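Trainee: Using only what follows, build the 3D model:
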Amino acid sequence: MKRITGTFLAKKFIKLVTLLIAVCVITFVLMELSPIDPVTAYVGASTKVGAEQRALIAEHWGLNQPPMERFVRWFTSIIRGDWGMSMIYRRPVLEVIGQKFLSSLALMSIAWILSGLIGFILGILAGIKEGKLADRLICAYCHILISTPTFWIGMLFILIFADTLGWFPVAMSVPIGVLAEDVSLLDKISHIILPALTLSVLGTANICLHTREKVSDIMKTDFILFAKARGESSGRIVRNHVIKNVSLPAITLQFLSFSELFGGTVFVEQVFSYPGLGRAVVESGLRGDLPLLMGIVIISLIFVYAGNLIADVLYRVIDPRIGEDWNI
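Mentor: Next up, the predicted model:
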């Protein structure tokens, strides 16, 4: 096992800080170029709000200041640990993100585990059955998944499992009109199953096709042919030789899927009206809530970067030749 040097960590940290600054600047500029007026989005369609009141609202939220001044003021506040107030929820940004992130984390965790397990199992099955009917069906299934939009799969699941069969609720994370203390664990599970299944479809195909390729290569090696010549069964070959050789690359690829997972969450939470971080991104963008949007951008970037960093470390553990910044 090799250890990570300080140089490696320093490079990763500098890259993270650079990405954070660049993404924050780009997000701010895009919001400034957006035709959405934050004050109009704040007051809604009400015609009773006059020009004087609109000016007071803009002054209260600092929207009457020049863009550069607002960005510098926001950036210095972030450095001090003050993430500001959300215009939509009238609460501190960190408080809103904390609540929304926990909901999304539960959804993403279930989907991440399901996609990894299902993709890994299907990939092994396709690899050991290469060229046969099972392999062709699994590959066709994966290619269909890759080319199908996530939101369309979500709507299809709602139509079949919620509307037609009535097995699961249509939307939301809890039953409508029920007090928080009256919501049971079974209610939460029943509401999260369909969104989690929809989101898990996003990563299943990549894991499956990658695992299939690795298994196919392993099944053609000399030690597998020797194991078959010794009379070992297919199940024993898979358990003793295949799984341990393809599991680490599959796990590494699974960590790299954090960005796709978070991006898919935005669509899934919109389709199922799931009150998570992905839905908050859309709401903050459409209603001009810049403090909340910038806060979510920072958290999501750190989340995705953490997944890529873990994958990078695992790659270097698997293949030491990759790690130039590692010391024995």
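
Trainee: contacts and neighbour counts: CA atoms only from here.
Mentor: Noted.

Trainee: how much distance is there from the helix or strand containing Gly235 to the middle of the chain?
Mentor: Assigned by DSSP states H and E, Gly235 belongs to helix 234-237. Chain-centre distance of helix 234-237: 35 Å, with Cα atoms, centre = their mean, to the nearest Å.

Trainee: do stretch 31-49 as well
Mentor: 30 Å.

Trainee: List of residues touching the helix holding Gly235?
Mentor: When contacts are defined by Cα atoms under 8 Å, 6 or more residues apart in numbering, helix 234-237 is touched by residues 224, 227.

Trainee: now with 10 Å?
Mentor: 128, 219, 224, 227-228, 231, 240-243 (Cα atoms under 10 Å, 6 or more residues apart in numbering).

Trainee: Check which residues of that helix are buried.
Mentor: Across helix 234-237, burial judged by 16 or more other Cα atoms under 10 Å covers Ile237.

Trainee: what's the next secondary structure element after it?
Mentor: As the chain continues past helix 234-237, the following element, by DSSP H and E, is helix 243-256.

Trainee: Now do that following helix: which elements does it pack against?
Mentor: helix 93-128, helix 185-219, helix 290-318 (3 or more Cα pairs under 10 Å, 6 or more residues apart in numbering; DSSP states H and E).

Trainee: related to what we said a few turns ago, check the contacts of helix 234-237 against Val266 and report the nearest one.
Mentor: Set against Val266, the nearest of those by Cα to Cα is Ile243 (33.2 Å).

Trainee: give the contact list for that closest one.
Mentor: Counted by Cα under 10 Å, 6+ apart, Ile243 has contacts 120-121, 124, 211, 215, 237.

Trainee: Might you report the residue contacts of the most centrally placed residue in the chain?
Mentor: Central residue of the chain (Cα atoms, centre = their mean): Phe262, 1.8 Å from the mean position. By Cα under 10 Å, 6+ apart, Phe262 lies in contact with 104-105, 108, 199, 268, 277-278, 300-301, 303-304.

Trainee: Could you rerun that using 8 Å?
Mentor: Here Phe262 is in contact with 108, 278, 300, 304 (Cα under 8 Å, 6+ apart).

Trainee: Of the helices and strands packed on helix 243-256, which is nearest Val25?
Mentor: Nearest of those (Cα to Cα): helix 290-318, 9.5 Å.

Trainee: Helix 243-256 and the closest one, what's the angle between them?
Mentor: Calculated by axes from the mean of the first three to the mean of the last three Cα atoms, to 10 degrees, helix 290-318 forms an angle of 160 degrees with helix 243-256.

Trainee: Now find how far off-centre helix 290-318 is within its chain.
Mentor: 10 Å.

Trainee: and if you look at stretch 112-120?
Mentor: The answer for stretch 112-120 is 14 Å, by Cα atoms, centre = their mean.

Trainee: cool, stretch 120-128 as well?
Mentor: 24 Å.

Trainee: Ok, stretch 82-102 next?
Mentor: For stretch 82-102, the distance to the chain centre is 19 Å (Cα atoms, centre = their mean).

Trainee: Proceed likewise with the subsequent sequence, for comparison:
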Amino acid sequence: MKKFIFQAVRMVTLLIAISILSFLMMAKSPVDPLTAYIGTNSTISEEAKEEIAEYWGLNEPPLERFLAWAGNTLRGDFGESIVYKQPVLTVIKERFRYSLALMLIAWLSSGILGFLLGIGAAVCKDSVLDKTLKMVCLTFQSAPTFWVGLLMLSIFAVNLGWFPIGLAAPMGKVASEVTVGERIHHLVLPSVTLSILGIGKITLYTRQKLLEILGSEFILYARARGESVWQIVKGHGIKNIAIPAITVQFASFSELFGGIALAETVFSYPGIGSAVTAAGLGGDVPLLLGIAIFSAIFVFAGNLIANILYGIVDPRIREGVSHE
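Mentor: Model (predicted):
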């Protein structure tokens, strides 16, 4: 119960801090919400501008705007998006269902492939495979998300024509007529882009941890008993590197949210990431704050799941189990 209360207090504190910081950054942003709303070349009158500013509450002091937003949020009203002219929760709901499929595919594929490649690189230390994997992983680790996305577009969409250039479905087709295969076809390039960026870290981390285990004394004893390399990896290595791998994998939630905004913008994918970009360029404070809170809850839930999995992988660290 104490741990549950601590986690709840920690989450509430985190949400408050994120809300304040996000609002302060938007308040100091050079983007003028009113100018973004009406356009730089608008010819509407000053009276009309004042009415628009009053409608969206843009003419109020920042502190009053934040307190009004916080009060409404506590009642479950996250406000209306300036960019999309819809309730913030509606925008998040519609956009997140697209992003969820993209993030899950990228997260699972990067975790599984990174774990397997890390094991292979450690077992084949200093081989051609190991050196090649390290070089490729380090290259993609240092590559910006938008650069990898543009590279994928240029090669596989423009030059080879294997995949569509963007969007989540064929252009001009009614949503009810779009097949599952067509949606998967549009998901491939953005999901591969996000997967590549996550595979590198997990591969290198798994490789390093497994090398540390393979160099320990109890592994030397296992070798003396006649166990093969794969028997050692299966019986001793995987269990000992599972918890560090889970930690890195679930810690990548926050990075995944950061990368998805750029990836969805490059591929014109209508997910939560592209909504963040549109809200930032349009000075849409209610939508940005709503997405920030939603993202924080999502990442917090991922870390909580990781803590639960620790006890499943290693029963010794479960709650209530004595280590004495």
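
Trainee: TM-score of the superposition?
Mentor: Once superposed, the chains reach a TM-score of 0.92 (TM-score structural alignment, normalised by the length of the second structure), with 321 aligned residues with a Cα RMSD of 2.1 Å.

Trainee: hang on, the earlier thing: mean deviation, the helix holding Gly235 of the first structure versus the second structure?
Mentor: The superposed helix 234-237 of the first structure is, by mean Cα distance after the TM-score superposition for the first structure, a mean 3.8 Å from where its aligned residues fall in the second structure.

Trainee: Farthest-apart pair in the contacts of Phe262 of the first structure, please.
Mentor: Gly278 and Val304 (13.7 Å).

Trainee: Give me the more crowded residue out of those two.
Mentor: Neighbour totals were compared for Gly278 of the first structure and Val304, and Gly278 leads with 24 against 18 (other Cα atoms under 10 Å).

Trainee: contacting residues for the more buried one?
Mentor: Here Gly278 of the first structure is in contact with 104, 262-263, 265-267, 269-270 (criterion: Cα under 8 Å, 6+ apart).

Trainee: And the closest residue in space to Ile312 of the second structure that isn't next to it in sequence, how far from Ile243 of the second structure?
Mentor: The shortest distance from Ile312 of the second structure to any non-neighbouring residue, by Cα to Cα, 6 or more residues apart in numbering, is to Arg318 (7.7 Å). For Arg318 of the second structure, the distance to Ile243 of the second structure equals 13 Å [Cα to Cα, to the nearest Å].

Trainee: what sits in contact with each of the two?
Mentor: Shared contacts of Arg318 of the second structure and Ile243, counting by Cα under 8 Å, 6+ apart, come down to Tyr310.

Trainee: ok, those two, which is more surrounded?
Mentor: Counted by other Cα under 10 Å, Arg318 of the second structure and Ile243 do not tie: Ile243 has more neighbours, with 19 against 16.

Trainee: mind checking what the more buried one lines up with in the first structure?
Mentor: Counting by TM-score structural alignment, Ile243 of the second structure lines up with Leu248 in the first structure.

Trainee: same thing with Val266 of the second structure?
Mentor: Checking TM-score structural alignment: Val266 of the second structure goes with Val271.

Trainee: Please name the residues that touch that match.
Mentor: Val271 of the first structure neighbours (Cα under 8 Å, 6+ apart): 151, 154-155, 171.

Trainee: how close does it get to Val282 of the first structure?
Mentor: From Val271 of the first structure over to Val282 of the first structure (counting by Cα to Cα), the distance is 12 Å.

Trainee: Same question for Leu145 of the first structure.
Mentor: 24 Å.

Trainee: that older thread, turn the helices and strands packed on helix 243-256 of the first structure into JSON lines, including distance to Asp135 of the first structure.
Mentor: Listed next are those as JSON lines, based on distance: least, Cα to Cα, whole Å:
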{"stretch": "helix 93-128", "distance to Asp135 of the first structure": "4"}
{"stretch": "helix 185-219", "distance to Asp135 of the first structure": "9"}
{"stretch": "helix 290-318", "distance to Asp135 of the first structure": "27"}
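
Trainee: for the ones you listed, which one sits closest to Asn64 of the first structure?
Mentor: Taking these one by one with Cα to Cα, helix 290-318 is closest: 13.8 Å.

Trainee: That closest one vs the second structure, mean deviation?
Mentor: Helix 290-318 of the first structure sits 2.2 Å off on average (mean Cα distance after the TM-score superposition for the first structure).

Trainee: elements contacting the helix or strand just after that helix?
Mentor: Counting by DSSP H and E, the next helix or strand C-terminal to helix 290-318 of the first structure is strand 326-327. The helices and strands touching strand 326-327 of the first structure, judged by 3 or more Cα pairs under 8 Å, 6 or more residues apart in numbering; DSSP states H and E, are strand 3-4.

Trainee: Any buried residues in the very next helix or strand once past the strand it packs on, and which?
Mentor: On the C-terminal side of strand 3-4 of the first structure, the closest following helix or strand by DSSP H and E is helix 6-33. Neighbour-count burial for helix 6-33 of the first structure flags 16, 19-20, 23-24, 27-28, 31 (criterion: 16+ other Cα under 10 Å).

Trainee: again, but for stretch 148-168 of the first structure
Mentor: So for stretch 148-168 of the first structure, counting by 16+ other Cα under 10 Å, buried means 150-151, 153-155, 157-158, 162, 168.

Trainee: out of those residues, which are inside helices?
Mentor: Among these, DSSP state H puts 150-151, 153-155, 157 in helices.

Trainee: Which member of these is positioned nearest Arg54 of the first structure?
Mentor: Closest to Arg54 of the first structure, out of all of those and judged by Cα to Cα, is Phe151, at 37.0 Å.

Trainee: That closest one and Ala10 of the first structure: what is the separation?
Mentor: 39 Å.

Trainee: what does Met108 of the first structure give?
Mentor: Taking Cα to Cα, one finds Met108 of the first structure at 29 Å from Ala10 of the first structure.

Trainee: corresponding residue for Thr35 of the second structure in the first structure?
Mentor: Checking TM-score structural alignment: Thr35 of the second structure goes with Thr40.

Trainee: what about that match, which helix or strand?
Mentor: Using DSSP H and E, Thr40 of the first structure falls in helix 38-43.

Trainee: picking that back up, just the ones of the contacts of Gly278 of the first structure in helices?
Mentor: 104, 262-263, 265-267, 269-270.

Trainee: Same list, those residues, but as TSV with distance to Gly84 of the first structure please.
Mentor: Supplementary listing: those in TSV, determined by distance: Cα to Cα, whole Å:
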residue	distance to Gly84 of the first structure
Ser104	22
Phe262	24
Gly263	25
Thr265	25
Val266	23
Phe267	26
Glu269	25
Gln270	25
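
Trainee: which among those residues gets closest to Asn308 of the first structure?
Mentor: For those, the nearest to Asn308 of the first structure is Phe262 (12.8 Å; Cα to Cα).
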